[in-house]
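J.: Show me how the following folds:
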Amino acid sequence: MCTVCGCGTSHDHDHGHDHAHGHSHGELHFGHGPAGAQVAGMSQARLIEIETDILSKNDRFAAANRQVLQARGAFAVNLVSSPGSGKTTLLCKTIEALGDQPLAVIEGDQQTANDAERIRATGAQAVQINTGKGCHLDAHMVGHAMEHLDIAPGSVLFIENVGNLVCPAGFDLGEDCKVAVLSVTEGEDKPLKYPDMFTVSKLALLNKTDLAPHCDVDLDLYEANLRRVNPGIEVLRLSARTGEGMREWIAWLRGNLGRKVPQAAE
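T.: A predicted model of the protein is given here:
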């Protein structure tokens, strides 16, 4: 269910004709207008109405999730990325590096429990959410998953979202922050192509840096493009395979958790 079309939500079609705006060099842009998107047979006003309705309902569930996590002093991270960026491998290595730190994991995929099984193999508790044709997690799904987890005081809750750099950007799950994971093989212009995701992310992890010498990739340009769309974004370079940058990533997690726990005690 996406904010721009309300897929999965019944709606009436009107017959406004909002057309793409053409530019030079054969480009067609369908992102103009107040809604920032176009759907055949639907006006901009109707798109905005649907988006507002969907997100307002989601935000109520997100607020409830956030209240539960705040009461327990738990730090929740929404991991977002393209498919194949290395989120699950990174998460397994992160769990190992955190040692006896209380934590829990929610895995999101359209099908299979493969990733949850990999997480459970580390000894961590995990719940798998299958979204079917859905392209992202929402706060209602996450709330149900939280009910099946023992989220101890002072825990870290990792939410591994469905691999998608578009739809998850618009949905608050009740997390403290979004962390975007990018493989260095995806190309330095990825932040420019999918700016919404990186605009809402607090941290970007440039993963698989061990592959950088074998790829035509400029990591400095990667970082520059991230900050071009989000000047305040933090960036860490790491490799889950070699361990490069893992110390800084773990320190980042512990630092943010440390700031969250005192708030819960107040």
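
J.: From now on I want contacts and neighbour counts done on CA atoms only, so please keep to that.
T.: OK.

J.: got a list of contacts for the one helix or strand residue 158 maps to?
T.: Using DSSP states H and E, residue 158 sits in strand 156-160. Applying Cα atoms under 8 Å, 6 or more residues apart in numbering, the set of residues contacting strand 156-160 from outside is 74-80, 87-88, 101-108, 151, 257.

J.: For the comparison step, fold the sequence that follows:
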Amino acid sequence: MCRVVDLQQAVLAKNDASAHTLRAEMTARGTAVVNILSSPGSGKTALLERELLLARERSVPVAALTADLATENDAARLARSRVPVKQVLTDGLCHLEAAMLGGHLDGWLPDDTRLLFVENVGNLVCPASYDLGETLRVVLASVTEGEDKPLKYPTAFGLAHLVVVTKTDIAEAVEFDEAAFRSHVEQVNPGVEVVLTSARRGQGVGTLLDRALAAADGAPLHEPVMARRTDAPHHSPTHTHTHTHSHAGATAHTHP
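T.: The predicted structure is shown next:
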């Protein structure tokens, strides 16, 4: 008789255990982790750079870790904020995992860090299933991506504590339908806050920092309905992600 082993659940269960440990460690040291998810090209690096600059102006101790399959371009941009920045190259892996994140923080993250912003790999499928031990999960979508993005990626949007719309300065040009987008978000994640931003014009800049600081101070978070339907804090029972790539070779580079 053949025994069927659910590798997906085994992988996610192992990650959940690592996330639980990392969350406890970060909480004990007084650091809140903000996990930022989006598609490639959504503008998350541009917005995050503005948020880091603002945090530095306010004397908030922050750091940022950014993950990509290749290149250190994003870390170089974020380093202009003059806060601690680390680039993680995943060597083809399409997402970060809790154990991987924890390994890269060891010996690098300053002791007084209040907020750690994690810019996940540009992808709305794989990263959605992996809890990173975060305090706050944020999903971004640009106005160029279409109003139906939340319906196409219900796990990513359905598990978010906060949804951020980027590039609103060109919303009119691309005929972005804000009402339709908000309606679609509401369908997959009722009650979640939707914030409109433009890194170029400054609209909404500072809101992400404010929400992250509030979460760090213990303010109640929006509870996604999808999260209530499963034992795992960030997993949807309907998600069918099955990647089991090895990430032992992932490398990291620190920018002063």
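
J.: that older thread, in structure 2, point out the residues matching the strand holding residue 158 of structure 1.
T.: Aligned using TM-score structural alignment, strand 156-160 of structure 1 spans residues 115-119 in structure 2.

J.: and the matching stretch, how far from structure 1 on average?
T.: On superposition with structure 1, the mean distance recorded for stretch 115-119 of structure 2 (mean Cα distance after the TM-score superposition for structure 1) is 0.5 Å.

J.: where does that stretch sit relative to the chain's centre, distance-wise?
T.: Mean C-alpha position of stretch 115-119 of structure 2 versus that of the full chain (Cα atoms, centre = their mean, to the nearest Å) differs by 8 Å.

J.: Which of the contacts of strand 156-160 of structure 1 fall within strands?
T.: Using DSSP state E, 75-80, 103-108 are the members of the contacts of strand 156-160 of structure 1 that sit in strands.

J.: ok, these vs residue 169 of structure 1, which is closest?
T.: residue 80 (8.3 Å; Cα to Cα).

J.: Tell me who's in contact with the closest one.
T.: 160-165, 168, 178-181.

J.: Narrow these to just the buried residues.
T.: 160-163, 165, 168, 178-181 (16 or more other Cα atoms under 10 Å).

J.: From these, which land in strands?
T.: Short answer: those in strands (DSSP E) are 160, 178-181.

J.: Distance-wise, check the most centrally placed residue in structure 1 relative to residue 52 of structure 1.
T.: For structure 1, the residue nearest the mean C-alpha position is residue 80 (2.7 Å; Cα atoms, centre = their mean). Per Cα to Cα, to the nearest Å, residue 80 of structure 1 is found 23 Å from residue 52 of structure 1.

J.: returning to what we had before: turn the ones in strands among the buried ones among the contacts of residue 80 of structure 1 into CSV, columns for distance to residue 223 of structure 1.
T.: What follows is these, written out as CSV (distance: Cα to Cα, whole Å):
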residue, distance to residue 223 of structure 1
160, 23
178, 17
179, 15
180, 13
181, 13
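
J.: and which of the ones in strands among the contacts of strand 156-160 of structure 1 is nearest to residue 189 of structure 1?
T.: Nearest member of these to residue 189 of structure 1, counting by Cα to Cα, is residue 80, at 17.1 Å.
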